[in-house]
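A.B. asks: With the sequence up front, the predicted model follows.
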Amino acid sequence: MCNLNHASLCTNMKRLGLQRISRFLMYSALYVQCLLAVEMTVDPPSNIQIEDLGTLGILEITWQPPASMSNMSECSAWYELTHQVVNEERWKSVRIKRQTYKEAFDLGKDIVIKIRTYLEGPCTEEREVWSEWVEINYPTHLQGTPETKVKDFKCINDKFETLICEWSAGELGSNSNYELQYWQEGMSEKRVCAHYMTENEINTGCHFGSEEFELFSDLFICVTEMPGMDPIRPSYFIFQLQNIGKPGVAENLTLTMDISGDFDLNWNEPKGKIPAHCLEYEIQSKNQMNMWETVAKQSESRYIFKRSETSNTCIRVRGKTNIYCADDGYWSEWSPELCWEEPSYNLGLKWLYCAVAVVIILTGLCVAASMYTVRMKRQWSKKLQYKAKELVYDIDPGHNSRC
């Protein structure tokens, strides 16, 4: 019995020893892999350059691969850049293999760009390895005091036909005025506004002429000082024209009532170059408090609603570019107010109808009187004939009355 227990104990100890050895070997392999991972590193890009292309917002970023990659030709490398999206709070990240990158930035703010290297291939045992981030600050060196900047700047693409930009003036000296510069892809160089709107001899807007701007393409605008005048803090803006469109007013509103008492509202699409499929409409009606409230939002230029949906049937309509054609836009002006009126007849027509009725009645009476007179004449004629026969018979009894 003791020998059997001793053999079992020996067997268990051997198994325990094998488990420990296998665990040691596994942990050793993992440790070696970790050491290799720690040892395998890649450097960030080198010789990073940022160039202003003179297009009021587009910067070109170029760089060179890290020098440590010269002996790693069997591995593929790419680069990741991250920066803040213009006019937004979020950051944008992009991975590319080339060593150049162009992007639109707000040149009125300090620009921060981060870049790092990614490496993968046989030299990294097919594992992805990346470098530390390199941060580049691109100072804008703005002139002029912040108080001189324009305020409340906005641009409207009216009916997709005319571009109008307006702003409020900042605190300017006697030798200061604003100049609006603009550029869009396809232009050989930036241009200057030719038709300013002014207030107290200060430029407060630009009415663009017959320029053909492209939709779905960035339009870069800078408002700064006139050449030779005191410096003004420049303001930079980037728009896409489809996102600042404003339709015309809906036209020819008509309101009719069908047999069931429902209202049928129709209108014509607003004039302009905005396609019909790019428009949505808001319909409002007055409530019991004589205040406007939204009845519906839809894409069709017709709306049918129950008369019970509104106590005071006064309607108005406005339009806007929809989400299928633009990310944003302006509502059009409201159409003229259209109110339902019960059908009423003209007073002259009423007198005409009355006169016709009187004539018809008098005519009927005359016809009836004529017929009555003819009838009475016939009756008197028969009576006279009968009396004449009786008189002849009394004079000559032998006379045959049938002759």
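C.D. replies: Perfect, thanks for sending it.

A.B. asks: use CA for all of it now, contacts and neighbours both
C.D. replies: OK.

A.B. asks: tell me, how many neighbours does the nearest residue to Gly248 once chain neighbours are set aside end up with?
C.D. replies: Counting by CA to CA, 6 or more residues apart in numbering, Gly248 lies nearest to Pro270, which is 4.9 Å off, once chain neighbours are set aside. By other CA atoms under 10 Å, 21 other residues sit near Pro270.

A.B. asks: Surely Pro270 touches Leu253?
C.D. replies: No. At 11.2 Å, Pro270 does not count as touching Leu253 under the criterion of CA atoms under 8 Å.

A.B. asks: thinking again about what came up before, report the separation between the residue nearest to Gly248 and Arg302.
C.D. replies: As judged by CA to CA, to the nearest Å, Pro270 and Arg302 stand 13 Å apart.

A.B. asks: that older thread, what residues does the residue nearest to Gly248 make contact with?
C.D. replies: Going by CA atoms under 8 Å, 6 or more residues apart in numbering, Pro270 touches Pro247, Gly248, Val249, Ala250, Glu251.

A.B. asks: 6 Å instead, please
C.D. replies: Gly248, Val249, Ala250 (CA atoms under 6 Å, 6 or more residues apart in numbering).

A.B. asks: Take this one as well and set it beside the first:
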Amino acid sequence: MDPPANIEITDPGFLGYLSIHWTQPASLQNLTGCTVRYQLRYYDTYEERWRSVRTVKLTYAAQFDLEKPVKVRILTVLKCACTNGTEVQGEEKEWVYTPEPTGVAGSRIRDFHCVYYGKEYMECTWEPGLVQPPNSQHYLYYWHREMDETKECPEYIILSEGRRGCRFPRESLLEFSKFNLCVNGSSPAGSLKMAYFSIEVQNHVKPAVVSSVHVSEIDGELKLDWSPPSGQVPEHCLEYEVESSTSMENGKEKQEKMVLQNLEDTSYGVPREVESQKTCFRIRSKVNMYCADGGFWSDWSQTKCTEDKETQYIPKWTYLGLVGLVVIGIAGVIILCLSLWILKKICIKKINKKNALYTLYKEKVNETMPTILSPIFK
């Protein structure tokens, strides 16, 4: 059985997303009542393995690294009466295209990597090639499947040596799809070598620093509580790593690390070491395996220790003692206020009675004394 004919690979300008076309073998065009399918294999240079697909169509699109040879293999699969109802595979045909290297030797960029910060913006940075002609200028272009054409970097990251990266706003990104990038350049000595990359942005997320970390101690148990980091990463997509460092009475340090993969779990508790003097914690986060195939750990949070005044909590029995003291104090204040109020009432009553008797006495004296002496007793 003949292989497909007129195999052709075209580049629509999507930075490695190529279209593969072919036609049905001439020997099968007059067959009726048969099922003709095609088995296509192509070499994925990003993952370094062959990928396979079966289709009844005469076209297929796939991602390739344009810095490496493009390898495609295709054969015909036939099933009809003449094959006794079983599938028969024909001869496989291979097509290889090797791009011709262009650009100044040694000028390809190095150390290219992208970080999607909190799912709010992404930065892709690079270092210049080992050979960088004077007055060189780099350019970055990108494309994903919801774009009609490639676009240039929306905001370059510029250092004293020139362009060293690109910052992408969240609106320009697309998750769970190939995000293709190309960095090239120009110089008076000629064009710089092109560098192609294809990533999935959800695998490059770096969450923000974990905030609101608190340490408490209740009945001999140390408990660490925190709030999820800010940003656009859903809480159920995060896992945490807790690092503890305990100072023992013998002067030694005991360190432990624990990864917490329980969804939406933002607390961690451990028994306090009997011979411990102080325990310090710090925590970081990462997108878990349920939401991405990869990612970066966040930076560590601020360290919190059991002896920190702002984080130290009082044991339960001490809370009960404090509550009792507060109640007793309030009761004492109330009793004191009532006593003062009663005493004031008694004093006012005695003063009023004394004034009334004195007034009556003056009236009797004035009645019996001569008029000339009455001013003395006023």
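C.D. replies: Happy to help now that I have it. In this text the structure is predicted, and so the values were computed from the model without any measurement.

A.B. asks: quick one: TM-score?
C.D. replies: TM-score of the superposed chains, computed with TM-score structural alignment, normalised by the length of structure 2, equals 0.75; 305 aligned residues with a CA RMSD of 2.4 Å.

A.B. asks: that older thread, specify which member of the contacts of Pro270 of structure 1 is nearest to Ala388 of structure 1.
C.D. replies: The shortest gap between Ala388 of structure 1 and any of the contacts of Pro270 of structure 1 belongs to Ala250, at 90.6 Å (CA to CA).

A.B. asks: Not counting sequence-adjacent ones, nearest residue to the counterpart of the closest one in structure 2?
C.D. replies: Under the alignment (TM-score structural alignment), Ala250 of structure 1 pairs with Val210 of structure 2. Nearest residue to Val210 of structure 2, sequence neighbours excluded (CA to CA, 6+ apart): Pro229, at 4.6 Å.

A.B. asks: any idea what the one you found aligns with in structure 1?
C.D. replies: Per TM-score structural alignment, Pro229 of structure 2 is aligned with Pro270.

A.B. asks: for its match, helix, strand, or coil?
C.D. replies: Classification of Pro270 of structure 1 using DSSP: H, G, I helix; E, B strand; the rest coil returns coil.

A.B. asks: What ranges does the stretch 151-300 of structure 2 have for its helices?
C.D. replies: Read by DSSP state H, counting those that start in this stretch, the stretch 151-300 of structure 2 holds no helices at all.

A.B. asks: Quick check: the equivalent of Glu161 of structure 1 over in structure 2 vs Gly231 of structure 2, distance?
C.D. replies: Using TM-score structural alignment, the equivalent of Glu161 of structure 1 in structure 2 is Glu120. As judged by CA to CA, Glu120 of structure 2 and Gly231 of structure 2 stand 6 Å apart.

A.B. asks: One more: Tyr156 of structure 2?
C.D. replies: For Tyr156 of structure 2, the distance to Gly231 of structure 2 equals 22 Å [CA to CA].

A.B. asks: Neighbour count: these two, which is higher?
C.D. replies: Tyr156 (20 against 14).

A.B. asks: right, and that one touches Cys166 too?
C.D. replies: Yes. Between Tyr156 of structure 2 and Cys166 there is a contact under CA atoms under 6 Å: 4.4 Å.

A.B. asks: returning to what we had before: want to throw the contacts of Pro270 of structure 1 into JSON lines with distance to Lys377 of structure 1 and neighbour count?
C.D. replies: Formatted as JSON lines, these follow (distance: CA to CA, whole Å; neighbours: other CA atoms under 10 Å):
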{"residue": "Gly248", "distance to Lys377 of structure 1": "80", "neighbour count": "23"}
{"residue": "Val249", "distance to Lys377 of structure 1": "77", "neighbour count": "21"}
{"residue": "Ala250", "distance to Lys377 of structure 1": "74", "neighbour count": "22"}
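
A.B. asks: Export the residues you listed to TSV and append columns for distance to Glu125 of structure 1.
C.D. replies: TSV is the format used below for the contacts of Pro270 of structure 1 (distance: CA to CA, whole Å):
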residue	distance to Glu125 of structure 1
Gly248	63
Val249	66
Ala250	66
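
A.B. asks: Quick check: of the residues you listed, which lies closest to Asn175 of structure 1?
C.D. replies: Here the nearest of the contacts of Pro270 of structure 1 to Asn175 of structure 1, counting by CA to CA, is Gly248; it sits at 39.1 Å.

A.B. asks: can you pull the contacts of the closest one?
C.D. replies: Contacts of Gly248 of structure 1 by CA under 6 Å, 6+ apart are Lys159, Pro270, Lys271, Ser332.

A.B. asks: now do 7 Å
C.D. replies: Residues near Gly248 of structure 1 by CA atoms under 7 Å, 6 or more residues apart in numbering: Lys159, Pro270, Lys271, Gly272, Ser332.

A.B. asks: same check, this time on Gln312 of structure 2
C.D. replies: Val215, Ser216, Thr306.

A.B. asks: how about 8 Å then?
C.D. replies: Gln312 of structure 2 touches Val215, Ser216, Glu217, Thr306, counting by CA under 8 Å, 6+ apart.

A.B. asks: Just the ones in strands from those, please.
C.D. replies: In strands, defined here by DSSP state E, the members of the contacts of Gln312 of structure 2 are Val215, Ser216, Glu217.

A.B. asks: neighbour-wise, which of those leads?
C.D. replies: Within those, most neighbours by other CA under 10 Å means Val215, with 24 neighbours.

A.B. asks: what's the closest non-adjacent residue to the most centrally placed residue in structure 2?
C.D. replies: Computing the C-alpha centroid of structure 2 and ranking residues by CA atoms, centre = their mean puts Pro207 first, at 2.4 Å. Using CA to CA, 6+ apart and skipping the chain neighbours, the partner closest in space to Pro207 of structure 2 is Gly118 (4.4 Å).

A.B. asks: And for the one you found, the neighbour number?
C.D. replies: Gly118 of structure 2 has 22 nearby residues by other CA under 10 Å.

A.B. asks: for Gln49 of structure 1, same thing?
C.D. replies: By other CA under 10 Å, the burial measure for Gln49 of structure 1, its neighbour count, is 13.

A.B. asks: Wait, it touches Thr62, no?
C.D. replies: Yes. If you go by CA under 8 Å, Gln49 of structure 1 and Thr62 touch, sitting 5.2 Å apart.

A.B. asks: where do the contact lists of these two overlap?
C.D. replies: Common neighbours of Gln49 of structure 1 and Thr62 (CA under 8 Å, 6+ apart) do not exist.

A.B. asks: can you tell me which residue in structure 2 aligns to Pro336 of structure 1?
C.D. replies: Alignment note: Pro336 of structure 1 maps to Gln302 in structure 2; criterion TM-score structural alignment.
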